[in-house]
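Participant: structural data only, the sequence is not supplied:
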């Protein structure tokens, strides 16, 4: 069994399918204990394969009972085919077909499955009272025997039969073409999708649902029906998703020229879901957390997530559905491109600088960690054991950065021309990342041969930059060295093609004209910002006409996903923080300054000294605060969301990523010390700004209102740190009186983390009141779980274990697992990494349980243990022991086996 689980699939072994499925007709008879699935497939040999005389057909399938199998009306016996754990093989096909296999044959198959027992949440399963599907990546093979691969595209017709009272709503892809009633109070609906698609985009939903409806008029004046289906209790939480969908549809027309193609677009909210959402053609299935939003129950961050995810899944209609991926190694072809598209949409809907800051913060903390760990892989992987393990931050977030770099190099107009060509050239096809890059080259005339290495090399590149100013020649040189550390199976890295956006600032903060040595242009007309193309291991860029030594503003907008090393003085960081025209670099300089101070404090603490705080950082925070106060009193022209970012210290997770050996406790202690000092020093200004950010206006999720609340709650977080009883009472008052979940949630988190003795009764009462009020709202209860799981106070693990026995917790529900178990293990470093090792044992216990219920979730949960080599020897020993314990499980799924085996490799 273990050998079978460890089978590795390689990109180099890809071959086109010998057979294609032209038409797929599905009939589902849904019962309470089982479902009968009848499929009728029109299959023929692939005409594009030269000399294709294949006479054996192997279909994918697992966890089902085969009732009957026919070819062109002839029923096959068990001697005519072979069933294995994950396949059905029919040999001597031509002996059953009524005509040449090149002309095609009809395969009819009837299977029995048990959706009610399907805890993996792949294929057809039951989410409480609702039937639903999740077929990406390889879930369709749990429904019926099929060629379950993305390069087999077919036209689908689906008929669903079910009890009319229990399941009045029956949905599938495409357009509703017929419906009717049957005996025994059953009914049926047929759906037809006119567009060819792979089976991973198939969807089915059957349940007792209600919906809201709207219309969207496209750029060619077609009226599209829009429907969002939910349980009746959630009808008041759909308006934001509907507005987001309409905004996304208009944006995609205006920015990419993409018009929706069907007559109806549907979204269904499902409570039990492994992912965030799924872009099934015309019928998107969403995790409830990514579609339901209401001011009373939903935070600003959740509102923004709904907007982003709704847009992401809609954008997939073109970048993923109309043009799909040839094989799963090309997953980033659709996911990276679509993440880039949804990030740009969100930037246009709110603050572009803040959106970039949020994306880069996540990338530098989480994806860079993935690049440095045992599961590191290229954006286009070379191999995998279980494809579900490759829905990673590298595929999504780094993949989006690769697309962003192409736009940096080509410019917006050529990039749009490239995307137009890509969609036009490959509409209705299953293609590769190479096809995407070729379209960009052909539209722009730029050679991206070297750039392709971004798709094939793993790891986070490093740029080490030094400078030299020659006063007599009035030249300024940037010497750039690029490298990339070894990653699993890739010890040697070739130079990449890296776009380095930059500018130069004079002593007054003015941007200098940039003329490179060898340029013919005049200084007076030269641009003040350039994208340098770094293509060699060592490369020099010399600028002419620089009259005094400038301050370089490097990697503006985070133009490439790299680690930048430049010996920038703290005074220069302060200068960039206050003078740079690039919003991202102002924030980045503030973070770099705080990092430098915290690392200095950490070194002092590790040496047994009393950490000292650089007064320049304290004063810089004071300057930001005074600017924010002056702005709030006056015209209010500053970006309050960016001010909140500037006032926020680097996270413990990011600080850990910058360390060779992560000192969990030391980082926590010195960061807390710095935050406490800033709070004590600037209490009056924080208090004044907190008051100025108050508003009696009705809740709105617009960008300005979200920014004001973010700044207000940032101030409150510092004020509660002072441990003055008055501010604890203000916090408790905000929890009780706030008219929106954002302010309630912020106050609850502060009460739970407060170290003041007076906080204990307030904390206990707040938790009890919160649950009592929201116990019937599953998503809000998940917030309640999370806020307790990430508390930095001692004893949190015991609280998490107690909550696992709570009536509201269900380990079979991925949202509950993420809210409690994953939140503790991923977001509570100081408690998870307690030297007792209890956190590691706890995580391994849950992985072993979930391995039998939902291997996908179990594998993802393992991430904190996979990075065991980054910690001190004592923690390494404890973490490795738990990985070995998981690996010893005799029933280990291939999902978990792949993660564990790679984590322990070369230990």
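Facilitator: Happy to help now that I have it. Being a predicted model, the structure only gives us computed values, none of them experimental.
Participant: make it CA atoms for all contacts and neighbour counts henceforth
Facilitator: OK.
Participant: who touches the helix ranked longest in the chain?
Facilitator: Counting residues, the longest helix in the chain under DSSP state H turns out to be helix 583-606. Residues outside helix 583-606 that contact it (CA atoms under 8 Å, 6 or more residues apart in numbering): 353-354, 356-357, 553-558, 570, 573-574, 576-580, 610-614, 617, 642, 645-646, 649-650, 655, 666-667, 670-671, 674.
Participant: of those, which belong to strands?
Facilitator: Within the contacts of helix 583-606, residues falling in strands by DSSP state E are 553-554.
Participant: roughly how far does the closest residue to residue 435 other than its chain neighbours sit from residue 64?
Facilitator: Spatial nearest neighbour of residue 435, excluding adjacent residues (CA to CA, 6 or more residues apart in numbering): residue 422 at 7.7 Å. Noted for residue 422: a distance of 39 Å to residue 64, by CA to CA, to the nearest Å.
Participant: one more: residue 876?
Facilitator: Counting by CA to CA, the gap from residue 876 to residue 64 is 42 Å.
Participant: now do residue 669
Facilitator: For residue 669 relative to residue 64 (CA to CA), the value is 54 Å.
Participant: from the contact counts, what lies against the host helix or strand of residue 768?
Facilitator: Here residue 768 sits within helix 759-774, counting by DSSP states H and E. On a contact count with 3 or more CA pairs under 8 Å, 6 or more residues apart in numbering; DSSP states H and E, helix 759-774 meets helix 725-737, helix 741-753, helix 778-789.
Participant: as JSON lines, those with mean neighbour count would be great.
Facilitator: Formatted as JSON lines, these follow (neighbours: other CA atoms under 10 Å):
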{"stretch": "helix 725-737", "mean neighbour count": "18"}
{"stretch": "helix 741-753", "mean neighbour count": "22"}
{"stretch": "helix 778-789", "mean neighbour count": "22"}
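Participant: residue 710: which of those helices is closest?
Facilitator: helix 741-753 (8.8 Å; CA to CA).
Participant: sitting in helices, which of the contacts of helix 583-606 do you find?
Facilitator: Filtering the contacts of helix 583-606 for helices - DSSP H - leaves 353-354, 356-357, 570, 573-574, 576-579, 617, 642, 645-646, 655, 666-667, 670-671, 674.
Participant: coming back round to it: between residue 876 and residue 64, who's got more neighbours?
Facilitator: residue 64 (19 against 15; other CA atoms under 10 Å).
Participant: picking up where we left off before, can you get me a residue count around the residue nearest to residue 435?
Facilitator: Neighbour tally, residue 422, other CA under 10 Å: 21.
Participant: my read: it touches residue 434, true?
Facilitator: No: taking CA atoms under 8 Å as the definition, residue 422 is not a contact partner of residue 434, at 10.9 Å.
Participant: ok, and here's another one to check against it:
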């Protein structure tokens, strides 16, 4: 990883500077010889000059980091040292012909690789992570996504220690070597960029299945795991089969190789990686059994398995021209996995969850120093731009195409995209043009969604004219405040779904002023100017507006509405998302008022209208239990903090705690009845109804009944923990105990640890639950756990479970006014930066909102940021985050 010193300040790379490479690589032959002390990589590259960019005699510059060059030959002839130059980032060959073969031999040391990029070891097994720019850690190469080649890979290793040798494509040959070694050769017939290269070797076993494609081909499906995990793979296999079938049925996309492989590894910086034909996964998103994984874990596994499979077409067959186009593959594939999960589970529930994540995390990113368009204009370290903006907001922008074109039009556009660009490295503009061509529509107005940072804000005013029987809707768009320097905001194309309801809760037929007849009870309006108005006619009574139904665009909405209107929509809106959203808006308004009252020392009182509305949700038997659980949940403190400045963490915590206690006390009988109704004593089931039941009863227990802290509730929690036959119920009960200062808490923690200390993924839960506690001494517990024998800085999952959970999710305790947590995080970031800069940069982002807090906390966080950036040899990963955080205004 590049390091920053006092003499060298990293410089940004700009999108407008893109140019094609001076040379193309058409074919790659790799031989990777694995040994304990050193790995030898032999490469043969077929290279040709790009006549559009490079003149004759142009030097060849190949990327390479942490490589020891042993041999180099051009067209079979060894090169003298005077013919080339090697530095810490490149191999430069001064003169090459137009077409040639370049052979190199390099030595690398995967066992010393703590950054988990390139080729490294995890639990004694070898694996790779090459995205974005880490193939250069394996051999010298033009390590950029627009250089696409075919690959053949031969792996050799000790047969006893590494019986399984995997790479991209199809296995074509195997053989034996001296000294109990063996080799396997793989060939990938599809051109791919170097970031999709993969290699895995180790003591692994296979859980396998098959899938018959729509053309009748039988594909072998292989999930490779460590032997002790072989009984935790069936759900991943079923998820893969579902994803393959869904992609065929929805978009007509068929898998192309003879085998599809997934490997689960414990040490992984990301969630998973879509390497062609050989996906490498964080074990968190593969391994599960009912007693070790929650219902949410099961759903996450299904979604991530699908996501990486969908990349075979949206990312692999058609890839990015350059890394500024990352959302081309990631935003599109997130959109595809969201649709898949919605079809596999519940559309409304999935939509609500996705929007909650976007509003809580991405909207916050838009308000901080890392604000950037979904297609960034510059970066210092590309790893820092695998962001929620690129992924989740990128998915929302892709959803705009579906909203405008309909699902059929979107499918036509996607088919056109593959027809034009299969096997190519392309841009976001190419995707938009293909969508437009297929539907014969001008989609140029969508371009601003790719080029502008920040969250658009729609200010909404509705006016009813009883005499004219018209309802005028006026909408103005601007941009939410973005501290990072951004160009002037230009209006975007914002599709807005709306409905109007009469006082009885009936949706009205909608007719615009320039139309002859009503066209449906829901209308899609297109806002493309800074300000527009829409006039609905023949409206017999003053209506209640349902605006941005289904969250039809990723925008903030500012609208003055009586609380009675919000309560009305909570009860009557037939759009499940907006019904949920109305309750959230009402709760948010009340919580912010309560926070102000607490800060001012005023008595706290909860509006009876909200209590009444909450009671209606609680007793609505028509609501799906999972949706009811979601509707009951109050806005979390992190999201609430985005709505005020300065962020008053203590006031928000006290306000939310007060509202929870009032609701719990008011509806104690109803909550207990709901818990008993949905608390099954039957054996575990993974049916949809059983999942819904667990979700509702655990929401009732964790988020409301626990606040009562009475003996009956404590007994319920203890009984659920002791008798749970699944991790969903056990984890829920333990999370309740984490909020209670009672002896049973420590007893349960010891019991949980004793049972699960040898299962890394379950032990991650043990760390995370303690880090998420809102009890006052949580920081002391976290400090103690950071010295626990099972805490390991080299394992990203363990670091995320304890440190990220505490610093990013536990707002009230991380931002304690004494600043101890800030100092702890800064010291840990510096220690981790020497081991794994990618992980360190993710953690230091917990400081990104520092300017939005009160003066005391601002000064404390700024001091720690200055301490970090003053360190010599800081990685570019951490330097970019910290420098942007310190420099924005």
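Facilitator: Now that the structure is in, tell me what you want to look at. If you're wondering where the values come from, they're calculated on a predicted model, not measured in any experiment.
Participant: tm score of chain vs chain?
Facilitator: Once superposed, chain against chain, the TM-score is 0.98 (TM-score structural alignment, normalised by the length of structure 2); 883 aligned residues with a CA RMSD of 1.1 Å.
Participant: three-state assignment of the aligned partner of residue 462 of structure 2 in structure 1?
Facilitator: Using TM-score structural alignment, the partner of residue 462 of structure 2 in structure 1 is residue 467. When classified by DSSP: H, G, I helix; E, B strand; the rest coil, residue 467 of structure 1 comes out as strand.
Participant: ok, for residue 580 of structure 1, nearest residue in space, not its chain neighbours?
Facilitator: residue 586 (6.1 Å).
Participant: thinking again about what came up before, what residues of the helix holding residue 768 of structure 1 count as buried?
Facilitator: Under the neighbour-count criterion of 16 or more other CA atoms under 10 Å, helix 759-774 of structure 1 has 759, 762-763, 766-767, 770-771 buried.
Participant: next, format those residues as JSON lines and append distance to residue 367 of structure 1.
Facilitator: Formatted as JSON lines, the buried residues of helix 759-774 of structure 1 follow (distance: CA to CA, whole Å):
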{"residue": "759", "distance to residue 367 of structure 1": "36"}
{"residue": "762", "distance to residue 367 of structure 1": "38"}
{"residue": "763", "distance to residue 367 of structure 1": "34"}
{"residue": "766", "distance to residue 367 of structure 1": "35"}
{"residue": "767", "distance to residue 367 of structure 1": "33"}
{"residue": "770", "distance to residue 367 of structure 1": "34"}
{"residue": "771", "distance to residue 367 of structure 1": "34"}
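Participant: let me know how buried the equivalent of residue 477 of structure 1 over in structure 2 is, in neighbour terms.
Facilitator: Aligned by TM-score structural alignment, residue 477 of structure 1 pairs with residue 472 of structure 2. For residue 472 of structure 2, the count of nearby residues is 17 (other CA under 10 Å).
Participant: and residue 472 of structure 2, what element?
Facilitator: strand 470-479.
Participant: residues in contact with that strand?
Facilitator: Residues contacting strand 470-479 of structure 2 (CA under 8 Å, 6+ apart): 454-465, 489, 491, 527, 529-539, 542.
Participant: now do stretch 747-767 of structure 1
Facilitator: Contacts for stretch 747-767 of structure 1 (CA under 8 Å, 6+ apart): 713, 717, 720-721, 723, 725, 728, 731-732, 734-735, 784, 787-788, 791-793.
Participant: same question, stretch 426-445 of structure 1
Facilitator: 150-151, 195-197, 322-327, 330, 332-333, 380, 410, 414-415, 417-419, 421-422, 446-448, 452.
Participant: which of the residues you listed fall in strands?
Facilitator: Using DSSP E, those in strands are 195-197, 323-325.
Participant: returning to what we had before: for the longest helix of structure 1, grab the matching residue range in structure 2.
Facilitator: Helix 583-606 of structure 1 maps onto residues 576-599 of structure 2, going by TM-score structural alignment.
Participant: the matching stretch vs structure 1, average distance?
Facilitator: Here the mean offset of stretch 576-599 of structure 2 against structure 1 after fitting is 0.9 Å, by mean CA distance after the TM-score superposition for structure 1.
Participant: quick one: the strands in the stretch 1-150 of structure 2?
Facilitator: Assigned by DSSP state E, counting those that start in this stretch, the strands in the stretch 1-150 of structure 2 fall at 3-4, 13-14, 23-33, 39-49, 60-63, 68-74, 77-78, 84-86, 90-93, 99-108, 118-122, 125-129, 148-158.
Participant: figure out which of those strands is closest to residue 382 of structure 2.
Facilitator: Using CA to CA, the strands of the stretch 1-150 of structure 2 put strand 13-14 closest to residue 382 of structure 2, at 9.3 Å.
Participant: so what does that closest one touch, helix or strand wise?
Facilitator: strand 378-379.
Participant: quick one: contacts of the strand it packs on?
Facilitator: 12-15, 324, 385.
Participant: swap the cut-off to 7 Å and go again
Facilitator: Here strand 378-379 of structure 2 makes contact (CA atoms under 7 Å, 6 or more residues apart in numbering) with 12-15.
Participant: quick check: next helix or strand after that strand?
Facilitator: Downstream of strand 378-379 of structure 2 (by DSSP H and E), the next one is helix 388.
Participant: residue 491 of structure 1 - how many residues pack around it?
Facilitator: 10.
Participant: SS state for the closest residue to it other than its chain neighbours?
Facilitator: Of all residues not flanking residue 491 of structure 1 in the chain, residue 485 sits nearest, at 7.7 Å (CA to CA, 6+ apart). When classified by three-state DSSP, residue 485 of structure 1 comes out as coil.
Participant: turn the strands of the stretch 1-150 of structure 2 into a markdown table, including distance to residue 368 of structure 2 and mean neighbour count.
Facilitator: Output for those, formatted as a markdown table (distance: least, CA to CA, whole Å; neighbours: other CA atoms under 10 Å):
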| stretch | distance to residue 368 of structure 2 | mean neighbour count |
| --- | --- | --- |
| strand 3-4 | 23 | 19 |
| strand 13-14 | 21 | 14 |
| strand 23-33 | 39 | 19 |
| strand 39-49 | 43 | 21 |
| strand 60-63 | 33 | 20 |
| strand 68-74 | 41 | 16 |
| strand 77-78 | 53 | 12 |
| strand 84-86 | 40 | 15 |
| strand 90-93 | 35 | 18 |
| strand 99-108 | 39 | 20 |
| strand 118-122 | 31 | 23 |
| strand 125-129 | 29 | 24 |
| strand 148-158 | 36 | 22 |
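Participant: tell me which residue lies farthest from the centre of structure 2.
Facilitator: Most distant residue from the mean C-alpha position of structure 2: residue 467, 51.0 Å away (CA atoms, centre = their mean).
Participant: okay, which residue is most central for structure 2?
Facilitator: residue 388 (5.9 Å).
Participant: for the counterpart of that one in structure 1, give me its contacts.
Facilitator: Residue pairing (TM-score structural alignment): residue 388 of structure 2 is matched to residue 393 of structure 1. Listed by CA under 7 Å, 6+ apart, the contact set of residue 393 of structure 1 reads residue 367.
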